[in-house]
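**Q** here you go, sequence then predicted model.
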Amino acid sequence: MQNNPLISIVVPVYNVEKYLKKCIQSIVDQTYKNLEIILVDDGSSDNSGKICDEFAQKDNRIKVIHKINGGQADARNKALDIMNGEWVSFVDSDDFVSPYYIENLHYLISKYDVDIAITSFVRFYNENTKLSSSKISNQEVLLHNPDEAVKNMLYGKYYSVSPWSKIYKKDLFYNNRFTKGKIYEDFELMPIITSQSKKVAFCDVIDYFYYCRQNSTTKSDFSQKNMQGYEALDSLDRYFSNNLSIKNVLKDIRALSPLTDLPKIKISSDNERVLFDEVSKNINHKRLFILLFSKNINLKLKIKIIFFICFGRHTYAKFERMRLKKRINKIINNEKSGVVYE
């Protein structure tokens, strides 16, 4: 690998004028300079497109694509089609990254000869929360083979299934693209891409700052479109049909998903009652009981499983909805605790 390869950073942009400047500036300010920054304005109706153009006029590393709205997956795909980098990283337009984001990821791919490198992220709810970062120094680096990495990703152990806070060798996207029009496009694609890598490196240094907007965190809704998450599980189950260990992980995720989804359904209409029952079809009490003894599930989740089994889906959903709303409001209203470490 070249010592200083061109790295593409892809930012899908849609109606985020309030957050966009901070996001782009954090990328421009990277200590690693050999970058191709691709901003994809996905038909924004606010000033987002104009902001992208203004940054492009000041920095020749920036390319701007203006396109008709097609969704985040389509925006990412457009960038992948034109990128020139040997490596690619994704950043969401309402988030921002540390100055060492790419430098740290480049260090990992260079030293450990991997196809994917990952660093940690934090969620923050308060725009005024002070956040810090650092270069990789003596932090432990974990190396995972493809199967281990896919399992960790699906369980949310060490790293998430989201495409950001990672860097990928461009070859992994030669025959892979995000599925347009789906809201779980990353959940479906990332495990597949990871399974096609030769090795994954992870370092628990915080480089990515994921902003949870108040209007998106306090609402609790789950529509028919969200059932695409279960369709994504079906798709992954077919892809990994010959991999028994990953198929078992997918069974675990399917059993656990209703614990997250049911509290988001308020059951205030007949359609919501039907949806509640549809999600409930994925409940597998036997699998949940087995998970109580699994090393892959943390204590908090095991407590939720016990509550769910003992009190039933309706009581669990009502209690969990109240608990989440109270917790998020507390975080939002307290600047010092306005960050959640992952």
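**A** Cool, the structure landed.

**Q** going forward, measure contacts between C-alpha atoms and count neighbours the same way
**A** Noted.

**Q** Y101 contacts D207, correct?
**A** Yes: if you go by CA atoms under 8 Å, Y101 and D207 touch, sitting 5.1 Å apart.

**Q** ok, these two, which is more surrounded?
**A** Y101 (30 against 27; other CA atoms under 10 Å).

**Q** OK, contacts around that one?
**A** Contact partners of Y101, counting by CA atoms under 8 Å, 6 or more residues apart in numbering, are 30, 207-208.

**Q** just the ones in strands from these, please.
**A** Of the contacts of Y101, the ones assigned to strands by DSSP state E are 207-208.

**Q** okay, now S120: neighbour count?
**A** There are 21 residues near S120, going by other CA under 10 Å.

**Q** state whether it is indeed within a helix.
**A** No: residue state for S120 (DSSP: H, G, I helix; E, B strand; the rest coil) corresponds to strand; a helix is not indicated.

**Q** state the three-state secondary structure for I283.
**A** Here I283 is recorded as coil under three-state DSSP.

**Q** not counting sequence-adjacent ones, nearest residue to it?
**A** Computed as CA to CA, 6 or more residues apart in numbering, the closest residue to I283 that is not its neighbour in sequence is A255, at 5.5 Å.

**Q** re the thing from before, now the contacts of Y101 in JSON lines, with distance to I290?
**A** Conversion of the contacts of Y101 to JSON lines gives the following (distance: CA to CA, whole Å):
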{"residue": "Q30", "distance to I290": "46"}
{"residue": "D207", "distance to I290": "35"}
{"residue": "Y208", "distance to I290": "34"}
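
**Q** need the strands for the stretch 151-300 of the chain, in chain order.
**A** All strands of the stretch 151-300 of the chain, identified by DSSP state E, counting those that start in this stretch, fall at 166-169, 200-211.

**Q** against that first model, consider the following:
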Amino acid sequence: MENPLVSIIIPIHNVEFYLARCLQSIINQTYKNLDIILVDDGSTDNSLNIALQYAQNDNRILIIQKPNALQSSAKNMGLEFIHGSELRECIFGNTTKVTSYTQNSFNEESKIIDKETILKHFTTNNNHIKTNLEDISTLLTQKLPEDSWIRFVDSDDYLPLDSIERCVRETQNNKHLELVSHSITNDNNTNTNDITCDSLCRYESLSYDNGLEMLKNHKKYISSFCWQGIINTNILNRYNLRHQLGIYCEDLDFGTILYALCRGFLYKNFIGYIYTIRENSTMHYTKTMPQKMPRILEPLRGHFTNYKDLGEYFLSYSKVIAALHIYRFYKQINLQDKKAYKKLFTTYILHYILLYKNKDILNLINKLKEEKLIKYPRLIFLYSKAREIYRHPSRIFKSN
């Protein structure tokens, strides 16, 4: 397509001081053929009202208002509502059913969800949808419209005005592409290529017909994909790929699997995203235990004396869950020479298994054993300890 539609998905939660800047950067993109999906994840400040004001003046904007359940649930909700999806056509058009598949699986078995069932969970007012669902996957996971393009943007960040145009231009020049990636920076203009691009940032341009080969050749052992470019829906449809719920750093396993499924990858060394470092972000913890914390963290409150330790534990937990997802994917994937990539996947899995001190509140070890991921548990633990001691000599911890 000469002028493909790009769906931009923006999760929103209590970002009233940043949201206008973000939305200005989206609506004023030099590339105009945009489908802008704002997912308000239970904001308690003025964020939703700001979003509604922008939606009044731009008919490209769709707002979805849902109960709070962390950013991963908001991203997944946005995916199900991209332009052309059965769910969107069912709610706003004449489609009478939606076909649902198993999430994060190659399983092609499906079930039909009728319109009456769907409308029990959604109410609409023009381009504003309200839902009682925290997690859309409890209702359905669709095949997304083929050959569509998606971009995720965090609501406290923003884009250079030519970001989308430059990405789309590459897809027009290279018809086989499924993933277009670029460099990022922060709002202090400090180059941060190492966060997202690792060994790629020394190149002006780099392309691969196989995303796995890119990972293997460049040893990208941190391969999240949250801000780095645009994604073709064909990749997601191969595995019904969505973000893991109930964890932080949900892009770690999502990104790894995204690359592994990709059949046409391009990296261009231009700044296509500007992110904001702020003290009250999801990943920032003070030592003082707050009166109110994210609901998902509340069960951990009584096990820690300060918020920083609690946050570090939950981050460790999240990375282990990411490792489990990558492991399940590797067991399912059908490759011509699967053994050639065994070391790559093993390294990813080990990289994310960092057990926190002597606490196992959420039964991580049992989860690993149930999945038969721990074949040689002592070796994994020793690897984990050695790496942590190397990075943080003062933080020597014990596992069960």
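**A** Noted; the coordinates are in hand. Given the structure is predicted, the values throughout are model-derived calculations rather than measurements.

**Q** in TSV, list the strands of the stretch 151-300 of the first structure along with distance to M190 of the first structure.
**A** Below are the strands of the stretch 151-300 of the first structure laid out as TSV (distance: least, CA to CA, whole Å):
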stretch	distance to M190 of the first structure
strand 166-169	11
strand 200-211	13
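
**Q** V122 of the first structure: which of those strands is closest?
**A** strand 200-211 (5.3 Å; CA to CA).

**Q** and the closest one, how far from the second structure on average?
**A** In the superposition with the second structure, the average deviation recorded for strand 200-211 of the first structure is 0.9 Å (mean CA distance after the TM-score superposition for the first structure).

**Q** what's that strand packed up against?
**A** strand 96-97, helix 101-112, strand 116-124, strand 141-144 (3 or more CA pairs under 8 Å, 6 or more residues apart in numbering; DSSP states H and E).

**Q** let's see 6 Å
**A** Using 3 or more CA pairs under 6 Å, 6 or more residues apart in numbering; DSSP states H and E, the elements in contact with strand 200-211 of the first structure are strand 96-97, strand 116-124, strand 141-144.

**Q** equivalent range in the second structure for it?
**A** Residues 265-276 of the second structure are where strand 200-211 of the first structure aligns, with TM-score structural alignment as the criterion.

**Q** what does that stretch contact?
**A** Residues from elsewhere that reach stretch 265-276 of the second structure, judged by CA atoms under 6 Å, 6 or more residues apart in numbering: 157-159, 163, 177, 179-187, 204-208, 211.

**Q** check contacts around T117 of the second structure.
**A** The neighbours of T117 of the second structure, taking CA under 6 Å, 6+ apart as the test, come to nothing; the list is empty.

**Q** which residue numbers in the first structure go with the helix or strand encompassing it?
**A** Taking DSSP states H and E as the criterion, T117 of the second structure maps to helix 115-119. Counterpart in the first structure of helix 115-119 of the second structure, with TM-score structural alignment as the criterion, is absent.

**Q** buried stuff in that helix?
**A** By neighbour count with 16 or more other CA atoms under 10 Å, helix 115-119 of the second structure contains the buried residues 115, 118.

**Q** stretch 38-52 of the first structure now?
**A** Of the residues in stretch 38-52 of the first structure, those with enough neighbours to count as buried (16+ other CA under 10 Å) are 38-44, 48-49, 51-52.

**Q** start and end of that stretch, how far apart?
**A** Using CA to CA, to the nearest Å, the end-to-end distance of stretch 38-52 of the first structure comes to 10 Å.

**Q** equivalent analysis for stretch 190-210 of the second structure, please.
**A** Its first and final residues considered, stretch 190-210 of the second structure spans 31 Å by CA to CA.

**Q** follow-up on the earlier one: can I get the helices and strands packed on strand 200-211 of the first structure in CSV with distance to S223 of the first structure?
**A** Supplementary listing: these in CSV, determined by distance: least, CA to CA, whole Å:
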stretch, distance to S223 of the first structure
strand 96-97, 29
strand 116-124, 24
strand 141-144, 36
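
**Q** closest one to E272 of the first structure among those?
**A** Among these, strand 116-124 comes nearest to E272 of the first structure, with 29.3 Å by CA to CA.

**Q** check which helices and strands the closest one sits against.
**A** On the basis of 3+ CA pairs under 6 Å, 6+ apart, strand 116-124 of the first structure makes packing contacts with strand 166-169, strand 200-211, strand 339-341.

**Q** any chance of those strands in JSON lines, with distance to C23 of the first structure too?
**A** Shown next, in JSON lines, are these (distance: least, CA to CA, whole Å):
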{"stretch": "strand 166-169", "distance to C23 of the first structure": "16"}
{"stretch": "strand 200-211", "distance to C23 of the first structure": "10"}
{"stretch": "strand 339-341", "distance to C23 of the first structure": "17"}
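
**Q** between those, which one is closest to E188 of the first structure.
**A** The closest approach between E188 of the first structure and any of those, judged by CA to CA, belongs to strand 166-169 at 16.3 Å.

**Q** the second structure: matching residues for the closest one?
**A** With TM-score structural alignment applied, strand 166-169 of the first structure matches the range 229-232 in the second structure.

**Q** and for the closest residue to Y203 of the second structure other than its chain neighbours, the neighbour number?
**A** Closest residue to Y203 of the second structure in three dimensions, ignoring its sequence neighbours and counting by CA to CA, 6+ apart: N269, at 6.7 Å. Each residue near N269 of the second structure was counted by other CA under 10 Å, and the total is 18.
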